[in-house]
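# Give me a 3D structure for the following:
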Amino acid sequence: MHTRWTFGDPVRLTRNVRDDGTYPGANAGDLLVRCGSIGNVVDIGTFLFDQIIYSVHFLDGDRVVGCREEELIDIDEPWVESAFDTRQFVRARCTLALGGETSIAAGTRGEIMHVARESAPASYHVHFESLPGRIFRVPESALVAEESSATNETTASTTESSNAA
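Model prediction:
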C-alpha cells in the first residue's frame, strides 16, 4: 500500500465526519468535523490491513480524527463550497421538470446522496421520496433545507443521474 500524504501535509476533508460512538466526549452521530475543513496529517496507520487511515489534526475544532484516503484531497485541489451535505434532507424549492414534464412537485422531501463539486455552484444527486429508486441531479438553487420549507411556483430543470453515489 502506498500513501498519498505524509506527516505534516495539509489536506482538506471532502465529507462530514460524524462520531461512530468511539470519539471521547461526543455522542454517536455528532458532527466532529465539517467537510471543507483543513487539517494536517499527524499519523498514518491501517485498518483491517487493507485501508490506509490518516490521522488528521483539524485546527478549527482542535480535533484529531481518522480519515480514509477517499475522504481527503490536497489543499491545492479546487474546492467548491456547498449549501448542503450528503445525507441531509432537503425539499424542492420549486417544481422540477425532467424532459419538459413535471417530475417533482415543489416542497417534495428528498435526501442528498452525493454532492457534485465539479463546478460552482455545486449540484446534488437527490433521492426524492415521491419517486423511489430514482436519483436526480439538481442545482443548488432548486433546493432548500428541510427545516426551511419555503417554496415558489417557478420551474427548474433537472437531469436524472445513473449514479446512486
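
# Going by C-alpha atoms from here, please, whenever you check contacts or count neighbours.
OK.

# Would you mind measuring from residue 150 to residue 93?
Counting by Cα to Cα, to the nearest Å, the separation of residue 150 from residue 93 is 7 Å.

# Which neighbours do these two have in common?
With contacts taken as Cα atoms under 8 Å, 6 or more residues apart in numbering, the residues that reach both residue 150 and residue 93 are 107, 144.

# quick one: which of the two has more around it?
More neighbours surround residue 93 than the other of residue 150 and residue 93, with 27 against 15 (other Cα atoms under 10 Å).

# got a list of what residue 90 touches?
Under the criterion of Cα under 8 Å, 6+ apart, the contact partners of residue 90 comprise 109-112, 143-146.

# let's go with 6 Å and repeat that
Contact partners of residue 90, counting by Cα atoms under 6 Å, 6 or more residues apart in numbering, are 109-110, 144-146.

# helix/strand/coil for it?
Look at residue 90: counting by DSSP: H, G, I helix; E, B strand; the rest coil, its state is strand.

# and it, how far is that from residue 137?
Residue 90 sits 13 Å away from residue 137 when distances are taken as Cα to Cα.

# my read: residue 89 touches residue 111, true?
Yes: between residue 89 and residue 111 a contact is recorded at 4.5 Å, counting by Cα atoms under 6 Å.

# which outside residues touch stretch 125-132?
Taking Cα under 6 Å, 6+ apart as the criterion, the residues outside stretch 125-132 that touch it are 109-114, 135-137.

# Let's see this one next, to set against the first:
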Amino acid sequence: MIDAKYEYGTKVRLISNVRNDGSFPGKMKGDLLLRRGSEGYVQQAGMHLQENVIYQVHFIDQNVIVGCKETELMDAALPWIDNEFEYGDRAQLTINLASQGVILAKLGQVVSVISVDRDDPESIQYRIQHGELDVMVPARALCAVKDDALPEVEMLNDHVA
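Okay, here's the model as predicted:
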C-alpha cells in the first residue's frame, strides 16, 4: 500500500523547478519542463524503487503531465511567494554588502544568482556570487538589473576590494 500525502484530484504546486531527466519526449536532458510555482492536479501516485512516492501530475496551463517526487510538491492552497530570480540570472544589489564594517559589494552592483533557498515559505533567500564573494542574501537585497545602470555598475565592479 502506498502512503501518499496527496490524493487523486488534489491541486498541488511545484516547490522546485522540474527538468527533463531524459524521459520526457521531445526535450533535451536537463531542459526546464516546469518552473517552481506551477500548479497541477494529481492523477495518480506510485512508488519508485520501493521508497519514493511519485505523483503523476497534470499541469493544465502547460498541457503537460509529469512525474513529481513528493518533496517537489506542496498543497496549492497553502501560501506561496514566487521567487523573482533563478539559477544563472543576474540581479542588482539594493543594499551594500559588508562584513565587519568592510564593504564587499556596493549598492547597484550586478551579481549572479547561483541558487534559491525556499526552506522558509515566508521568506526567500538567494545565494549570490560577485567575484570572490559567495553569500546568502534576502530577496529584498536584489532587484532586476536596470539597463541604464549597467555601465556604472561595471565601472564599480572594477573597484571592489
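
# what's the TM-score for these two chains?
Structural agreement between the overlaid chains, expressed as a TM-score with TM-score structural alignment, normalised by the length of the second structure, amounts to 0.75; 148 aligned residues with a Cα RMSD of 2.8 Å.

# hmm, back to that, tell me the buried residues within the contacts of residue 90 of the first structure.
Among these, those classed as buried by neighbour count (16 or more other Cα atoms under 10 Å) are 109-110, 144-146.

# Now render the residues you listed as CSV, adding secondary structure.
Listed next are these as CSV, based on three-state DSSP:
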residue, secondary structure
109, strand
110, strand
144, strand
145, strand
146, coil
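
# which one of the residues you listed sits closest to residue 63 of the first structure?
If you rank those by distance to residue 63 of the first structure using Cα to Cα, residue 145 comes first, at 27.3 Å.

# Contact partners for that closest one?
Contacts of residue 145 of the first structure (Cα under 6 Å, 6+ apart): residue 90.

# Kindly check the end-to-end length of stretch 76-89 of the second structure for me.
End-to-end span of stretch 76-89 of the second structure (Cα to Cα): 26 Å.

# Pull the residues that contact that stretch.
Residues contacting stretch 76-89 of the second structure (Cα under 6 Å, 6+ apart): 11-13, 112-115.

# Repeat that for stretch 14-28 of the second structure.
29-38, 72-73.

# try 10 Å this time
Identification of contacts with stretch 14-28 of the second structure by Cα atoms under 10 Å, 6 or more residues apart in numbering yields 29-40, 65-76, 80, 82, 86, 116, 118-119, 121.

# what does stretch 45-61 of the first structure give?
Contact partners of stretch 45-61 of the first structure, identified using Cα under 10 Å, 6+ apart, comprise 1-13, 32-34, 37-44, 63-72.

# Need the buried ones from those residues selected in ChimeraX.
In ChimeraX, a selection of the buried entries from those looks like this (16+ other Cα under 10 Å):
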select :5,10,11,12,13,32,33,34,37,38,39,40,41,42,43,44,64,65,66,67,71,72
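
# nearest spatial neighbour of residue 119 of the first structure, skipping sequence neighbours?
Taking Cα to Cα, 6 or more residues apart in numbering, and ignoring the residues beside it in sequence, residue 119 of the first structure has residue 80 as its nearest neighbour in space, at 6.9 Å.

# okay, now the one you found: neighbour count?
As a burial measure, residue 80 of the first structure scores 14 neighbours (other Cα under 10 Å).

# what's the matching residue for it over in the second structure?
Using TM-score structural alignment as the criterion, the counterpart of residue 80 of the first structure in the second structure is residue 81.

# Likewise for residue 60 of the first structure?
Correspondence of residue 60 of the first structure to the second structure, assessed by TM-score structural alignment: residue 61.

# Would you check how far apart its match and residue 34 of the second structure are?
In this structure, residue 61 of the second structure lies at 11 Å from residue 34 of the second structure, with Cα to Cα as the measure.
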